[in-house]
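> Kindly generate the corresponding structure for this input.
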Amino acid sequence: MAKKVDKPIRDHIIGREEIRTTLLRQLRETNRCRDILRMGSHAFLELCAKLRATGHVKDTIHVTVEEQVARFLYIIGHNVKNRTISFFFHRSGETISRNFHAVLRADCIGAIDGTHVRVKVPIANQPRFRGRKEWSTQNVLAACGFDMRFTYALTGWEGTASDSKVLKSALSRDDRLKIPRGKFYLGNAGFMLKHALITPYRGVRYHLKEFAGREPENAYELFNLRHSSLRNVIERSFGVLKKRFAIIAGGTEPYYDVEVMVDIILACIILHNFLMGVDPDQHLISQVDRELQNNNPEATNEEREEVNEDYRRGAALRDNMAAQMWADYQIER
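Purely as a prediction, here's the structure:
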């Protein structure tokens, strides 16, 4: 009676290495890279070179930097578990987890806004994290330039925290949001007006769809129209960020706890900035633009304005800009 003889362990190892080598070669040499890793092969290889140069992500005896980065990008791009990625790359779950965290450690001005990212927290903490959404979220404050790259991000605030409260923290903490003297960001009506953060006029048409087929009728409407057109860059940036990386898109509860998700969000923002420089993906940006144009704008969380010197300076600056815009607009008509 014949006996079944298993292949030697070494043969199994060689077979797995061949599979991994084939997978990585296909990512580098075919057009599948963008579908799998959310970036083109040139951007992927450049990212790997930059990470290898920092020394934070290193080749090991069995795992290259390219494989570590590819696995990390696949996890955040498709929101899959370690056990899923270990199947495709034929690695143990423990190895995947270790490499995933290693990559995390790798390391007008614009507009500012908050966005909510779903988190997993203990039942006792859920009331603090359940704000405008039906599920627990963290409120992420971010600022970006008009090139759609983020210039600042503050993560970890519970979902019940208002954008204004998170902004106060961002402006007062040690690693604070720094706004150059004489410059300002654009913010929505949920923020308090300041000389360094200009918000729109309330009670006046603001969203772009409201001006369709109807020109602005006064200085306040003209200011709000142009404010909305420029501030739209932060919504576009958030939209592209979440489309690239499904792990922060909020469809399902994340597999990682809130502390790890804080690092994941920052890593996604860093990768987004890198890709906007080397592989912006105009198709993805156009898709986000179409969705923003068709979707109804979210209601802003309006708060009572604190009338102080900072508010008065911001109001005076806004009124001066609105008056100048209107005067120029009247001449051009």
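
> from here on, contacts and neighbour counts on C-alpha atoms
Fine.

> what ranges do the helices span in this structure?
In the chain, the segments counted as helices under DSSP state H are 9-29, 33-37, 41-54, 65-78, 82-89, 93-105, 126-129, 163-172, 219-244, 258-278, 282-294, 309-332.

> Please convert those to a markdown table, extending it with mean neighbour count and distance to residue 143.
Converted to a markdown table, the helices of the chain look like this (neighbours: other Cα atoms under 10 Å; distance: least, Cα to Cα, whole Å):
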| stretch | mean neighbour count | distance to residue 143 |
| --- | --- | --- |
| helix 9-29 | 13 | 33 |
| helix 33-37 | 18 | 25 |
| helix 41-54 | 16 | 23 |
| helix 65-78 | 22 | 22 |
| helix 82-89 | 16 | 31 |
| helix 93-105 | 16 | 21 |
| helix 126-129 | 18 | 22 |
| helix 163-172 | 17 | 10 |
| helix 219-244 | 21 | 7 |
| helix 258-278 | 18 | 11 |
| helix 282-294 | 13 | 18 |
| helix 309-332 | 15 | 19 |
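
> Would you mind putting the ones you listed into a markdown table with distance to residue 138 alongside?
What follows is the helices of the chain, written out as a markdown table (distance: least, Cα to Cα, whole Å):
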| stretch | distance to residue 138 |
| --- | --- |
| helix 9-29 | 34 |
| helix 33-37 | 25 |
| helix 41-54 | 28 |
| helix 65-78 | 17 |
| helix 82-89 | 23 |
| helix 93-105 | 19 |
| helix 126-129 | 6 |
| helix 163-172 | 11 |
| helix 219-244 | 15 |
| helix 258-278 | 8 |
| helix 282-294 | 22 |
| helix 309-332 | 28 |
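
> Following up with a second sequence; could you model it the same way so I can compare the two?
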Amino acid sequence: MDPSYCRRSKSEDEFALYVLPTLGEHSYSSRRPMHTSILTGARRVNEILNGHEDLCKRHFRMETDIFQALVQKLRENDRLIDGRDVSIEEQVAIFLYALSKNATNDTLADWFQHSGQTISYYFGKVLSAITELYSVYIRPSSLHPHPILSKEKFYPFFMDCISAIDGTHISLKLPADEQEPCRNRKQTLSQNVMVACDFDLKFVHVHAGWEGSASDARVLQDALNHGFQVPPGKFYLVDAGYANTPQFLAPYHGTRYHLQEQGRARQRPRNYKELFNLRHAQLRNHIERIIGILKMRFPILRVASHYSVTKQIDISVASCVLHNFIRLHDGDFSWPENTTVEIDQEQFVDVPSGDHNYHNDIHAFNYSREAGNQKRDYIAQQMWAQICITKISEYVIFYPSSTTIHGNQKRDYIAQQMWAQICITKISEYVIFYPSSTTIHGNQKRDYIAQQMWAQICITKISEYVIFYPSSTTIHGNQKRDYIAQQMWAQICITKISEYVIFYPSSTTIHVLEI
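You can find the predicted model right below:
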């Protein structure tokens, strides 16, 4: 921006210096200019953009080059135009400074040396221009699986997952007669905003404006009624505040879920439900991070602002647009999490983080819950089966049966066969994927056949490789050492089998979702 750009023209200065003093004292006092600082808004903005890189982050919440890119984007198609006294750079700076500091109109007028009417006018112009970019920067997720889903712990179980959804509460300031519907369970005032984001930390949908008393599931249902769609065969990850359906997979209720809970337990998942919840939390963790970054970058979202209700709602949407714009321009996402917010923390409003449970309040979701539970069980059981098969192949490997054996080796061979029989018995008890009475179709039938074939290989391998000594054998010297070592190894194998090879007893009745 041209540093010579000034708010007042030369003729205006001459009027203030020579014409006004000739008026009466009372007339001069009533019309005396208020904003007369030599540090005009234009010069202040120019100093920030050409100063230390942290100044732009501190005041405008983004890097200088991204600020300039935003100005250029808003200049396109005349979304914004330079005013007589206020350039586009200064217009954008006014808006971003307000989001950064929750600055009042009077504070902005003093900081940028413009009248309150001018500040209000350009704040509204920039807000409208940025919200109009919603369809440009907030777009549905790609239908191609994200590379993170190709990791062994997620593949192929989450290949149809395209994003995650959550509800976040953003503070509202309302007239007294409009407050009750927006009073949340913490008895503060907020709007409940549904956001969906992809695995690249970008928002793909934002549905704002619902009262803070509304459930997350109700806001999602309203979003579906107003254009939000789930592509056929795909699904989103949601938390426990939503119904578990084929399109929106939630974690198992009553089972450890959050990564902090998993860490405090200090043990591996003990069953398929805990394993599913762990993987679900690992994938969905990014949406909690993106919401945290958004509110740290734009602190106005954490306090009751000074604008009309309509503008407060638009600010939440515009903030998401700006977040995506910064992300697409490789902005730094680490500093908002570590920076100091320049707003008195007493102004922060305590709002809920989202619903902890689904309240069965949406009939459209209730009809799909059984199908959702079957889909979740199928995915969870397949993940658990993969771990069990991997662990068997890792731990049950000793000596090949093709070895020529004589004397003591023959005794060893007999002992080994006895041990193999025990292992085979254990596997036949626990490695049950589907009971034989279950009707299975399509991919499930193929999986069932493949799993039985793999189980057969595992049983064969155990009979080939598990070699020990019977307890009645008299052993000396090196054999005694070998015996002790083999018994210790046997203990590990037995422990691992008992930990991982547990599915359903054959008497369990399970329902299979036909795909």
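
> care to give me the TM-score?
Scored by TM-score structural alignment, normalised by the length of the first structure, the superposition of the two chains gives a TM-score of 0.88; 315 aligned residues with a Cα RMSD of 2.4 Å.

> on that earlier part again, what's the closest of the helices of the first structure to residue 195 of the first structure?
helix 309-332 (3.7 Å; Cα to Cα).

> Next one: the aligned residue in the first structure for residue 167 of the second structure from residue 214 of the first structure, what distance?
Matched across to the first structure, residue 167 of the second structure falls on residue 114, judged by TM-score structural alignment. Going from residue 114 of the first structure to residue 214 of the first structure by Cα to Cα, to the nearest Å gives 30 Å.

> more crowded one of these two?
Taking other Cα atoms under 10 Å, residue 114 of the first structure and residue 214 do not tie; residue 114 has more neighbours (25 against 8).

> wouldn't that one be in contact with residue 142 here?
Yes. With contacts counted by Cα atoms under 8 Å, residue 114 of the first structure reaches residue 142, the gap being 6.2 Å.

> Quick one: work out the angle between the longest strand seen in the second structure and helix 216-225.
Taking DSSP state E as the criterion, the second structure has its longest strand at strand 161-171. For strand 161-171 of the second structure against helix 216-225, the angle by axes from the mean of the first three to the mean of the last three Cα atoms, to 10 degrees is 120 degrees.

> relative to helix 272-297, how tilted is strand 161-171 of the second structure?
With the same axes, to 10 degrees as the basis, strand 161-171 of the second structure and helix 272-297 are set at 50 degrees to each other.

> so what's residue 197 of the first structure up against?
184-187, 314 (Cα atoms under 8 Å, 6 or more residues apart in numbering).

> Mind checking which of those residues are in strands?
Here DSSP E is the test, and the contacts of residue 197 of the first structure give 185-186 as lying in strands.

> buried subset of the contacts of residue 197 of the first structure?
With burial judged by 16 or more other Cα atoms under 10 Å, the buried subset of the contacts of residue 197 of the first structure is 184-187, 314.

> Residue 123 of the first structure pairs with which position in the second structure?
Under the alignment (TM-score structural alignment), residue 123 of the first structure maps onto residue 176 of the second structure.

> one step back: quick one: list the elements packing against the longest strand of the second structure.
strand 190-197, strand 235-237, helix 272-297 (3 or more Cα pairs under 8 Å, 6 or more residues apart in numbering; DSSP states H and E).

> so where in the first structure does the first one end up aligned?
It refers to strand 190-197 of the second structure. Mapping strand 190-197 of the second structure onto the first structure (TM-score structural alignment) gives residues 137-144.

> and if you look at the last one?
Helix 272-297 of the second structure lines up with residues 219-244 of the first structure when matched by TM-score structural alignment.

> Likewise for stretch 424-432 of the second structure?
Going by TM-score structural alignment: stretch 424-432 of the second structure matches no residues.

> hmm, back to that, could you give the angle of the longest strand of the second structure to strand 190-197?
Angle, strand 161-171 of the second structure to strand 190-197, by the same axes, to 10 degrees: 160 degrees.

> where in the second structure is the aligned partner of stretch 199-210 of the first structure, by residue range?
By TM-score structural alignment, stretch 199-210 of the first structure lines up with residues 250-261 in the second structure.

> can you list the residues that contact that stretch?
The contact list for stretch 250-261 of the second structure, computed with Cα under 8 Å, 6+ apart, reads 237-240, 242-244, 262, 273-274, 276-278, 280-282.

> at 10 Å instead, please
Residues from elsewhere that reach stretch 250-261 of the second structure (Cα atoms under 10 Å, 6 or more residues apart in numbering): 236-244, 262-263, 265, 269, 273-282, 284-285, 357, 372-373, 376-377.

> ok, and for it, which residues are buried?
250-252, 256-259.

> Residue 208 of the second structure - nearest residue in space that isn't next to it in sequence?
Distance criterion Cα to Cα, 6 or more residues apart in numbering; nearest residue to residue 208 of the second structure, sequence neighbours excluded, is residue 193 at 4.5 Å.

> show me what contacts that neighbour?
With contacts taken as Cα under 10 Å, 6+ apart, residue 193 of the second structure has the following neighbours: 166-170, 206-212, 214, 216, 219-220, 313, 316-317, 354.
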